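Enquirer: give me the fold of what follows.
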Amino acid sequence: MTTETSARVPSAVRRAIFLIPVLCLTLLSAFLAAEAMGGPRTALDWVLVVLFTANLGWLALNGWQVVLGFVLHCLGSKAAPPLEVEASRIDVSVPPCSRTAVVLPIYNEDVTTVFAAVGVMARSLARTGEVDRIDLFVLSDTRDEAIWREEERAYDVLLAETGGKAGMPQVFYRRRLDNAGRKAGNLADFCTNWGHHYDFMVVLDADSLMSGDTIRRMIRLMEDNGRIGLIQTVSHPVNRETLFARIHQFAANLYTPLSVLGLNFWSQEDANYWGHNAIVRIKAFMAHCDLPVLPGKAPLGGEILCHDVVEACLMRRGPWEVRLLPELGGTWEELPGNTIDYAGRDKRWCQGNLQHMRFLPAHGLRWPGRMHILMGIMCYLSAPIWFAFLVLSAGQLILGEERGGYGLLTSGLFNPGAAASAMFALTLTLLFLPKVLSIAAVMADGKARRGFGGGLSLLASALLEQVFSTLQAPVLMAWYSRFVASTLAGRIVAWDAQPRGDRGVGLGEAFQCHAGHVILGLVMAAAALLVGPVLFWWMSPIILGLVLSPALTSWSSRRSIGLLARRLRLFLIPAETAPEPELREMAARAAPTLAAGSALRPALPPRGLIPMIPQSLIRRPLDQDTVDAD
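Expert: Below you'll find the predicted structure:
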């Protein structure tokens, strides 16, 4: 099957190939669960079957998506996404015909890192050739005066390096007086006041980095495909050095590629938008992506918090195509450095995704868009479903209501019945097959294998990552269950600046944050021992992860342990073993302390004037733009 033949496979067929096996596996799990119990007889039995089926259905969806990705990976160029093939053939030295703004919305961020990334991208773009039609914008929503004054100084330093130099793109900075709407409002303000000067905008996060080569390829794809409104890339986590972050970087770089290949297979022109590291057609964005106000009160109603998937649905309703490039490369992001900051970020995302339940029935949305919304919701709703299943199953055992001495919780491992054994095998397969396929795909490719430090390093790292994720899973399950419950109870999460960097967590802070987890683990251990040692040992990974959570959080947040792992060649990723020029430059430039800069800065392009005049003619003090309304 050639690439052209693959492209002609109807979307309906692709989606049937994705959905039918998932539905079959979900129904099979329901049948096996019912059979393992000897037939549900009580209301509790039926609740457990429903909970187990929901859990296995979610695992089946993710697992089958990876299986599809593995098949596509094995087919290689024969099944390569056509847009990806087109991107690989683009001559980036050919100047673009359109105008593009690369925008970085920021809010109380680490100034040195942000402006180092802007400088790296400016120089990377300059290396690709003519950049007169590409500008970079730092769009600040910072409220802290000390930070935004530092932003101004950093901007001065950057201009001293790049401003007015031949072959360099122009870099602009503006700070909003009113940060209504958060990031979505920041981008809306840019589009309203300056978007008509540009055809496209490359949307980044404060921790994003993108190569000039990738930006140029995305621009050309948008120029050559007039029906596409948005192209989303897959960014790779890099640059963190705590043990926690290194493990998660490793897992993301290893396990994500097959999943996004499978995702792209069925979504096609109905791809999702993740809010950053993407290029957007401004005309389409302004015409169709005005965010609605959801009915009801916050947190589930009111102003939309997680805007990205909603904007993708609205743009597709337009109708403009939304595409995903699974393998483009040259696009990176960063992860939180410890468990607590990671959970804090997910607390905001949890509320934002649950809020989409109010948007789900919106008129005119295509069903793949609704599917993306449901998947986002299930990322967090699956945790309380698992937790409820564990608690009710344990309660069934403690109360002695199970038949034959076994409940669904222990069926398959200790129950000799065929249905129970099959249920247990199906669960293990859906849990571990995606990881096994991802490891096999890398092991079979010499270049990819070397990117992870070689076969031995890869296997050792994957084994240790599995141990770590097994211990951390019950902690995240408990946290996400609490996040879901608090959101449904009406508690509003503060959307403050996201902690970044390699922040270590002391034992005191860790015990304070994990006290509830330790107590939960001890209660579960006592309850399991009431039933007997079999249940206790069966639940020991969950109990151990909860009881040890303070020590594990503190220990894994240490940068020294992460660097030791790197010296031992553990959790290596391709960005470390063969870093691209932008990553090497970013590592070299992020550390130096910023010096004081000049007093003059180029103004933003006037709202009624296309910014093609020489930079020297548009320089003026920006003090009037950076004074608080107070």
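Enquirer: contacts, neighbours, all on C-alpha from now
Expert: OK.
Enquirer: ok, residue 118 - how many residues close by?
Expert: Neighbour count of residue 118, defined by other Cα atoms under 10 Å: 25.
Enquirer: ok, and the closest non-adjacent residue to it?
Expert: Nearest in space to residue 118, with sequence neighbours left out and distances taken as Cα to Cα, 6 or more residues apart in numbering, is residue 136 at 7.6 Å.
Enquirer: in three-state terms, label the one you found for me.
Expert: Using DSSP: H, G, I helix; E, B strand; the rest coil, the structure places residue 136 in strand.
Enquirer: residues contacting it?
Expert: Residue 136 is in contact with 101-103, 118, 122, 169-172, counting by Cα atoms under 8 Å, 6 or more residues apart in numbering.
Enquirer: now do 6 Å
Expert: 101-103, 171 (Cα atoms under 6 Å, 6 or more residues apart in numbering).
Enquirer: if I look at it, how far off is residue 198?
Expert: Taking Cα to Cα, to the nearest Å as the measure, residue 136 falls 12 Å from residue 198.
Enquirer: same check, this time on residue 314
Expert: Separation of residue 314 from residue 198 (Cα to Cα) stands at 21 Å.
Enquirer: out of these two, which sits in the busier spot?
Expert: Comparing residue 314 with residue 198 by other Cα under 10 Å, the one with more neighbours is residue 314, at 24 against 20.
Enquirer: burial count for the nearest residue to residue 87 once chain neighbours are set aside?
Expert: Closest residue in space to residue 87, ignoring its immediate chain neighbours: residue 217 at 5.9 Å, by Cα to Cα, 6+ apart. Neighbourhood size, residue 217 [other Cα under 10 Å]: 21.
Enquirer: quick one: which helix or strand includes residue 217?
Expert: helix 212-224 (DSSP states H and E).
Enquirer: in whichever helix or strand comes after that helix, what's buried?
Expert: Counting by DSSP H and E, the element after helix 212-224 in chain order, helix or strand, is strand 228-233. Residues of strand 228-233 classed as buried under the neighbour-count rule (16 or more other Cα atoms under 10 Å) are 228-233.
Enquirer: this one as well, want them side by side:
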Amino acid sequence: MAETSPDSPKQVRPFFSPFRAGLRRLVFFGSVTVVNLIATYWLYDLFERLGVHRAHGLLLIVFFVLNGLLVLGSFHAIFGAWDILLGKKQAVRITKLAEEAGDIPLTRRYAVVMPVYNEDSSRFCARIEAIYRSIEATGHIEAFDFFILSDTRDLDLWVLEETAWTNLCRKLGGFGRIYYRRRKINSNRKAGNIGDFVRTWGGGYEAMVVLDADSLMDGADILKMTRVMEAYPNLGILQTPPKLIRGASIFTRLQQFAMRLYGPLFIRGLNWWQLGGGSYWGHNALIRLKPFSDFCELPDLPGREPFGGKILSHDFVEAALMVSQGWEVWLAWDIEGTYEEAPPTLIDHLKRDRRWCQGNLQHLWLIFARKLPLTVRAHLFMGIMAYLGSPLWFLFLIFGTWVAWDRAGSRLSNYAYDGTPVDRLLHIDGNTQSLILTGFIFLLLFLPKILAVIGSILCSRVRKSFGGMIPLVIGSLMETLLSMLLAPCVMVAHTAIVASIVLGHAVGWGTQNRDTDGTSWSEAATVHAMPTLLGLAWAALAWHISPTFAAWMAPILSGLILSIPVSVWTSRARWGKALLRSKILATPEELNPPSVMQLADVAKASIDPALDATATGRHGVVAAVVDPYVNGVHVSLLEPGEMTPGQEAVVERCLMDGWQTLTKAEQNELLYDAPGMLMLHRAVWLRPAEGIHSTWTQAVESYRHRLDAGYDGDQ
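Expert: Model prediction:
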């Protein structure tokens, strides 16, 4: 093998033949382009029959883009089905490559990193515990270290993270293998958090498994991925397709059912053409650290937010930089044990989309950059159009309403002219031509679902994993109906989000809601008031134009008008659980939970009453001051130092007037001041109750109540 520079892939010949990859991309995108051009010309010919209208040109432009996106999505499913049926020998199976590498000890060290931001520490520690025990069961835990990378700003949650981590390490014997770090300044959000890890600790590891706080991965699959990365030195990123789990509400269950049933077709279709030029989705992936460190330092975009500044959707860009430097990015489509959770309600979903939308629209700066491969531009384009598609759909509906209004007002014949090329060639009238186009659009919309359902019914293993044929068919019909009702509301919301970003309103960095009792009627009325009123007004206008046009628009207008009750109803966990009892919208992971999920369900290592910062009256920061064990853990994680007179004054004010009288900056600085925290701890226990604030005296007194109640360590 020829020698290469230290910064280049060590494997000269790429795993995927450039000729084969280029041919596949030509076939795939060529097919999408040809079909879209034919459909667009069909609509143009139909407009010829109708006679010239000012909106026809605009409609054709918007239709070309929208239909192109529809064809692109449907062809991913079609090519995925083709790959599943005929391409088993050609499709790269990560599991097979791992088996070829052999069951030998790993030669390199690997990190499992989980960035967290204001999360429930007991829940993300349960996931870490499950992954740890799952890797431990493979016999290769010595090759892995774990890192909790905290950007948490809530000071109480910071203390809870420290105690949860300490308990986790004590129970698992993980000191020196499970690490915790909280950044004092959380610059550049998650990308900055990961970047800080790479710069500080990355040199000690060959690669890192990147997780989200809601991620869960099977240890055996992580081992397979590391074996493949060791065997193929030019592999830069190995991305897995996570499955959605733990959905309780109807909304989340719709998402996880759809992803589990239809997702494999799209994943295989995506992998069919991208091959070694894949993308990175930000989590549940294995990344080689040396090239990531060398090439993936993200630049600031020109100008200010929302389009400039720090790159929010960093993952696509990092994969683009890897591929542009000759490193391969693969999609590990056959890795099964990879999971994540989703927002529980439509409103939470839209809040997350607000952040993702701004990040994806920033990629407009990058999509035409020089020296980017075709696959990179394709991924960036699809990410951008995931959000620009909604305002384009909205425009298409407006232009269509404009044309219908003008034609109704002019009282012209619907089909004033025959003799167009389609008429001369096929000898069909305008109504038939219109119905054929409509049927083609609906075929593109529903063909992926039809292929997935038929394939699942024919495969007994898959059919049984979804609870049988009847629950599978009922669930797919319910998912289709509810998705049709939700889509118009999402369209209007995305259009408003894009408009807000274009007007210069940048997004903040909020915490994702991972659990909820459901959306209240008042919240739904506030959030969905605009689409509801828009739907009512549009329905009145459509009926005024003609009952036929109103019927044509009914599926979209119904979704807008019913957005409030649909949002509330789909947020209810109790209805989701009722469906699960009937196996409706059930997924294989619910009916037969994998071992790593079972481990996470019973994981309690981070919870121990001997070291606890959650008790009433001694929660979070108060526990870090008062509780001897919590104070000891917190101080041990701080840098030693000497107190200044100013810091002593802050400590005295905190003692006398209470924690809440300090400013946010003073609170943060005090919690980083080891001598100050020790001084506070001693003072609340040694000074007379009359000389300190009631917060501290009540917390100290609570220990006496616990002893008086006969506390035995099990409460």
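Enquirer: rewinding a little: so what corresponds to the residue nearest to residue 118 of structure 1 in structure 2?
Expert: Counting by TM-score structural alignment, residue 136 of structure 1 lines up with residue 146 in structure 2.
Enquirer: do you know how far its match is from residue 421 of structure 2?
Expert: Distance from residue 146 of structure 2 to residue 421 of structure 2, by Cα to Cα: 66 Å.
Enquirer: cool, and residue 21 of structure 2?
Expert: In terms of Cα to Cα, residue 21 of structure 2 sits 37 Å off from residue 421 of structure 2.
Enquirer: the two: which is more packed in?
Expert: residue 21 (16 against 13).
Enquirer: what helix or strand does that one sit in?
Expert: Per DSSP H and E: residue 21 of structure 2 is located in helix 18-50.
Enquirer: next one: residue 205 of structure 1
Expert: Counting by DSSP H and E, residue 205 of structure 1 is found in no helix or strand.
Enquirer: now the strands for the stretch 601-715 of structure 2?
Expert: Along the stretch 601-715 of structure 2, the stretches classed as strands by DSSP state E, counting those that start in this stretch are 614-615, 618-619.
Enquirer: got it, and the stretch 501-630 of structure 1?
Expert: With strands called from DSSP E, counting those that start in this stretch, the stretch 501-630 of structure 1 shows them at 601-602, 619-620.
Enquirer: circling back to that earlier point, show me which residues of the helix holding residue 21 of structure 2 are buried.
Expert: Going by 16+ other Cα under 10 Å, helix 18-50 of structure 2 has these buried residues: 21, 24-25, 28, 32-33, 35-36, 39-40, 42-50.
Enquirer: in structure 2, what residues pair with the helix holding residue 217 of structure 1?
Expert: Matched against structure 2 by TM-score structural alignment, helix 212-224 of structure 1 falls on residues 219-231.
Enquirer: name the nearest residue to residue 114 of structure 1, sequence neighbours excluded.
Expert: residue 206 (6.1 Å).
Enquirer: wait, the one you found touches residue 106, no?
Expert: Yes: counting by Cα atoms under 6 Å, residue 206 of structure 1 touches residue 106, with 5.5 Å between them.
Enquirer: these two: which is more packed in?
Expert: Using other Cα under 10 Å as the criterion, residue 206 of structure 1 and residue 106 rank with residue 206 on top: 26 against 23.
Enquirer: out of the strands of the stretch 501-630 of structure 1, nearest to residue 343 of structure 1?
Expert: Closest to residue 343 of structure 1 of the strands of the stretch 501-630 of structure 1 is strand 601-602 (Cα to Cα; 38.6 Å).
Enquirer: show me how far the closest one is from its chain's centre.
Expert: Computed by Cα atoms, centre = their mean, to the nearest Å, the chain-centroid distance of strand 601-602 of structure 1 equals 34 Å.
Enquirer: for stretch 190-198 of structure 1, same thing?
Expert: The answer for stretch 190-198 of structure 1 is 27 Å, by Cα atoms, centre = their mean.
Enquirer: give the aligned range of it in structure 2.
Expert: By TM-score structural alignment, stretch 190-198 of structure 1 lines up with residues 197-205 in structure 2.
Enquirer: the matching stretch spans what distance, first to last residue?
Expert: 11 Å.
Enquirer: please name the nearest non-neighbouring residue to the counterpart of residue 242 of structure 1 in structure 2.
Expert: Using TM-score structural alignment, the equivalent of residue 242 of structure 1 in structure 2 is residue 249. Closest residue in space to residue 249 of structure 2, ignoring its immediate chain neighbours: residue 573 at 3.9 Å, by Cα to Cα, 6+ apart.
Enquirer: so that neighbour sits against residue 248, correct?
Expert: Yes: when contacts are counted by Cα under 6 Å, residue 573 of structure 2 is listed as touching residue 248 (4.9 Å).
Enquirer: fine by me, thanks again.
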